[in-house]
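>>> Could you work out the structure for the sequence below:
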Amino acid sequence: MSKYWDAIIIGGGAAGLFCAGIAGQLGKKVLVLDHADVLCEKIRISGGGRCNFTNLHSSPANFLSLNPNFVKSALARYPAKEFIKLVQSYRIDYHEKHQGQLFCDESAHQIIQMLLSECKKGGVIVKHPVTVQEIKQETGGWSVSTSAGIEKSKSVVMATGGLPVPAIGATAYALDIAKQFELMVVDPRPALVPLSFTADAFANLNELAGLSLPIRISSGSKGARYGACRFNEDVLLTHKGLSGPAVLQASSYWIEGEAVHIDWLGAVEVGSHFNCDELFNNEDNRLKLTETILASVLPQRLARSFAQQKNLLGRKWAEVSKKDRQALKELITNWSVKPAGTLGWKKAEVMLGGVDTKELDGQSMMSKKHPGLFFIGECVDVTGHLGGHNFQWAWASGHACAQAL
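You can find the predicted model right below:
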């Protein structure tokens, strides 16, 4: 006969192991099952191998969900500072990069070892590779049939993540289980993913590949599933179009068929006294060339390209009509391009959509219809912005679940 567990956690990634470690240390008998030969591959490859494990400024405003209020309870009870304390207790050195993003100084492997150590402290049993074949609700508990036998438990926690990076074992298993138990699922799609563009969209910029600069990017619309966004981030011009953090952020809000809008001067305004209107109306610039004026706030190659697009290259500012100045300003501050699509699950960092939060209790992550069935981490319809917020959701939702267990 198998041991009777307090909780069986399906998925040995960030949310699953973190939840298991806490629950185990609270005195629960916990079993973690995972189908992978090597655990935590998504952690290992994250942040360029250094794991952007949280963000100093993580708040409900950094998450997309059909119910934006759902994240508030879990994030309030386990904010970023609590995970940072845990990291510090393991003497893992880290640094802040951009807008509160925290990375390990050495390796993402340190975070993985920390999670496994926390599980060990709690007496958690981790079995892998094990395939889960069936999950059944029984009187007073749950039965989980696996390739290694049948396990019985008071509770089952689904922590199998989402669909991105299928090469490292990503599946829709948590969503399949949700549907099996008649829970609503918000259709998933790739997020924090590069956007693809047609060659025509970049006819005027295809010689600028390799150029990177901070911009302000806007995407989505008020009536869309997750609304609209505006980010101040870096963009990278490539031979195929646009890439970089700005495009990844915009992709989460982008809707097929719509354009994304770029203010190439927007980021210049942040934290400076720069005024766009003054730049285009300043008569002290009368004798300067148009591209010279633009190059005072933009990379020289980009400045020349914009001047050329409006046939103003080599022309003194005094020779440029008010109408042409306005057209140039509109081009630069509200540049519009329509993506052809995304690069899909292979290139996506996270998943939009998942188990509908209407089905779950925000205090515990438990199904309202099926007591003892929990969903945590990426498989829930909660998606963070770029920069450590998705890991923070893994920690916060895992903590909420562990407390409830």
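
>>> Please make it C-alpha for all contacts and neighbour counts, starting now.
Noted.

>>> Follow the chain on from whichever strand or helix holds Trp142 and name the next helix or strand.
In this assignment (DSSP states H and E), Trp142 forms part of strand 141-146. Remark: after strand 141-146, the chain's next helix or strand is strand 149-158, criterion DSSP H and E.

>>> For that next one, name the packing helices and strands.
strand 4-10, strand 141-146, strand 373-375 (3 or more CA pairs under 8 Å, 6 or more residues apart in numbering; DSSP states H and E).

>>> Return the angle between stretch directions for that strand and strand 4-10.
Between strand 149-158 and strand 4-10, the angle comes out at 60 degrees (axes from the mean of the first three to the mean of the last three CA atoms, to 10 degrees).

>>> in strand 149-158, what's buried?
150-158 (16 or more other CA atoms under 10 Å).

>>> which of these sit farthest apart?
Ile150 and Met158 (16.9 Å; CA to CA).

>>> before we move on, the earlier item: point out the other elements, helices or strands, that the strand holding Trp142 touches.
Checked by 3+ CA pairs under 8 Å, 6+ apart, strand 141-146 has strand 132-138, strand 149-158 packed alongside it.

>>> re earlier: save the helices and strands packed on strand 149-158 as TSV, and put in mean neighbour count and distance to Met114 too.
Shown next, in TSV, are the helices and strands packed on strand 149-158 (neighbours: other CA atoms under 10 Å; distance: least, CA to CA, whole Å):
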stretch	mean neighbour count	distance to Met114
strand 4-10	23	18
strand 141-146	18	27
strand 373-375	28	23
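
>>> One more sequence to fold, the one below, so I can look at both together:
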Amino acid sequence: MNVPVFIEIGFEEQSEELRSYFKSLGAEISLERAEDKREDVRQIISVCDACFKLEADSEIEGVLNGIVSMIPGLADTDKEELVLSFCEKLSKASGQQHGMVALKVLWSLFMCLDDDSKMKFHVYYFLVKVAGETHELSTVYKDMATVKQMFQKCPPTDEQMQKLYRLLHEMLLLNGRSDDAARVMIELLGTYTTENASQAKEDAQRCIVASLADPNTFLMDHLLILKPVKALEGQPIHQLLKIFVSEQLESYVKFYEKNQAFVDGLGLKHQDSLRKMRLLSFMQIAENRSEIPLAELGQTLDIGDNEIEEFLIDVIKTRLVRAKISQGDGVVYVSSTMHRTFSPSDWNHLYNLLQGWKTNLNTVKDHLSTIAATQVELMHERS
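I've put the predicted structure just below:
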């Protein structure tokens, strides 16, 4: 986004023009300026949404940017209430036809504030909300590292960051960025300590439900080590997560039969959960087997003969499993599969493999150095 360049005009003149303009739109505002700047701007902001009745986005943007140009002239102690009020007015337009205008004006306001202004965070919060609701989130959000760097000069409080994480999670899901949403939720849960983890139960449950509901999220064992998730141990939501992390389809079916009202109350769709559990169960079966009879899969995963091929095609499309279907042999040939969980023994195995790889590389390097040195000696002898 580009930052607008405002026309040089005095504060008083700008106020008079805006008052007259909003009055012409039918807003209830006096043509007489208030005694002090703070009250003057407050009155103008209180009726600024009157311009949303206009059809031309360019005209609306110009008027609202006029208000933006007045804010830097206010005392710092006066800005917080007025900036928040202005942002609230703009955010209400995001679900209407002028959402993009609101987004541009918020960006102008964001860029007008000093980097060390605590108001910059509040404006960014509304930027995320409006950008998310207008499906333009990529214009204001890249990743969490960029966001944290943005507020280095005036770091937000933990509570403010938690509020932003929750909003980002919601908007990222709305914009189809489920992987980024999961990363943000993990960042949120990571802000809690052992001492206050119990306070994050609602966030932890929201994180679990989002992961279970997302059709593209299959690996969830990393959630179990988060302190707020551990605080849920013994509760149905934690039991359900453990089923999706490491158990088979049969366990989910039994859990659902006993806790149908609870699962449905979470907003999870049973058929979608069945699909995911079938896929996860297949991954677990394929971890140590390269050949699996179709009949066995159909029975284990409770899939009819006429549906098994379509299911396996869906599995292969996830790229979590590499396999080929042989209808003639009645077998699925598995070449590789992603592990559902990564235990300490798996990490040790990976460590040993990397250490062996490193040793082999060093051996190759030593051999090449020896060969190179020998060649150099031969060249010197011949010369």
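
>>> TM-score for these two?
The TM-score (TM-score structural alignment, normalised by the length of the second structure) is 0.25; 170 aligned residues with a CA RMSD of 7.3 Å.

>>> Among the helices and strands packed on strand 141-146 of the first structure, which comes closest to Cys401 of the first structure?
strand 149-158 (8.3 Å).

>>> Show me what counts as buried in the helix or strand following the closest one.
Going down the chain from strand 149-158 of the first structure, the next helix or strand is helix 173-180, by DSSP H and E. Of all the residues in helix 173-180 of the first structure, those buried under the rule 16+ other CA under 10 Å are 173-175, 177-178.

>>> what ranges do the helices span in the stretch 101-250 of the second structure?
119-133, 144-150, 158-174, 178-190, 201-213, 227-230, 236-246, 249-258 (DSSP state H, counting those that start in this stretch).

>>> Okay, helices next: where are they in the first structure?
With DSSP state H, the ranges of helices along the first structure come out as 14-25, 41-45, 71-77, 80-89, 109-121, 173-180, 245-251, 266-269, 276-281, 290-294, 300-309, 322-333, 389-404.

>>> Of those helices, which is nearest Asn52 of the first structure?
helix 389-404 (7.8 Å).

>>> packing partners for the closest one?
helix 14-25, strand 52-55, helix 71-77, strand 383-384.

>>> Rebuild those as JSON lines, extending it with mean neighbour count and distance to Phe306 of the first structure.
Output for those, formatted as JSON lines (neighbours: other CA under 10 Å; distance: least, CA to CA, whole Å):
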{"stretch": "helix 14-25", "mean neighbour count": "28", "distance to Phe306 of the first structure": "45"}
{"stretch": "strand 52-55", "mean neighbour count": "26", "distance to Phe306 of the first structure": "36"}
{"stretch": "helix 71-77", "mean neighbour count": "17", "distance to Phe306 of the first structure": "43"}
{"stretch": "strand 383-384", "mean neighbour count": "26", "distance to Phe306 of the first structure": "34"}
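
>>> how about those in a markdown table, adding distance to Leu373 of the first structure?
Output for those, formatted as a markdown table (distance: least, CA to CA, whole Å):
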| stretch | distance to Leu373 of the first structure |
| --- | --- |
| helix 14-25 | 14 |
| strand 52-55 | 27 |
| helix 71-77 | 17 |
| strand 383-384 | 21 |
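
>>> quick one: which of the ones you listed is nearest Trp142 of the first structure?
Comparing these under CA to CA, the one sitting nearest is helix 14-25, at 17.3 Å.

>>> What is that closest one packed up against?
strand 4-10, strand 30-33, helix 109-121, helix 389-404.

>>> export those to JSON lines and tack on distance to Leu237 of the first structure?
Shown next, in JSON lines, are these (distance: least, CA to CA, whole Å):
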{"stretch": "strand 4-10", "distance to Leu237 of the first structure": "41"}
{"stretch": "strand 30-33", "distance to Leu237 of the first structure": "43"}
{"stretch": "helix 109-121", "distance to Leu237 of the first structure": "32"}
{"stretch": "helix 389-404", "distance to Leu237 of the first structure": "25"}
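
>>> quick one on the thing from earlier: Thr333 of the first structure: which of the helices and strands packed on strand 149-158 of the first structure is closest?
Closest of these to Thr333 of the first structure is strand 373-375, at 42.7 Å (criterion: CA to CA).

>>> For the closest one, which helices and strands make contact with it?
Against strand 373-375 of the first structure (3+ CA pairs under 8 Å, 6+ apart) you get strand 149-158.

>>> okay, the angle between the strand it packs on and helix 389-404?
Using the same axes, to 10 degrees: strand 149-158 of the first structure against helix 389-404 is 120 degrees.

>>> Quick check: end-to-end length of stretch 228-243 of the second structure?
Distance across stretch 228-243 of the second structure, first residue to last, is 18 Å (CA to CA, to the nearest Å).

>>> which ones are touching the closest residue to Leu64 of the first structure other than its chain neighbours?
Leaving aside its chain neighbours, Leu64 of the first structure sits nearest to Thr383 (5.1 Å; criterion: CA to CA, 6 or more residues apart in numbering). Thr383 of the first structure makes contact with 63-65, 350-353, 390, according to CA atoms under 8 Å, 6 or more residues apart in numbering.

>>> Which of the residues you listed are buried, as a ChimeraX select command?
Buried members of these, defined by 16+ other CA under 10 Å, are picked up in ChimeraX with:
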select :63,64,65,350,351,352,353,390
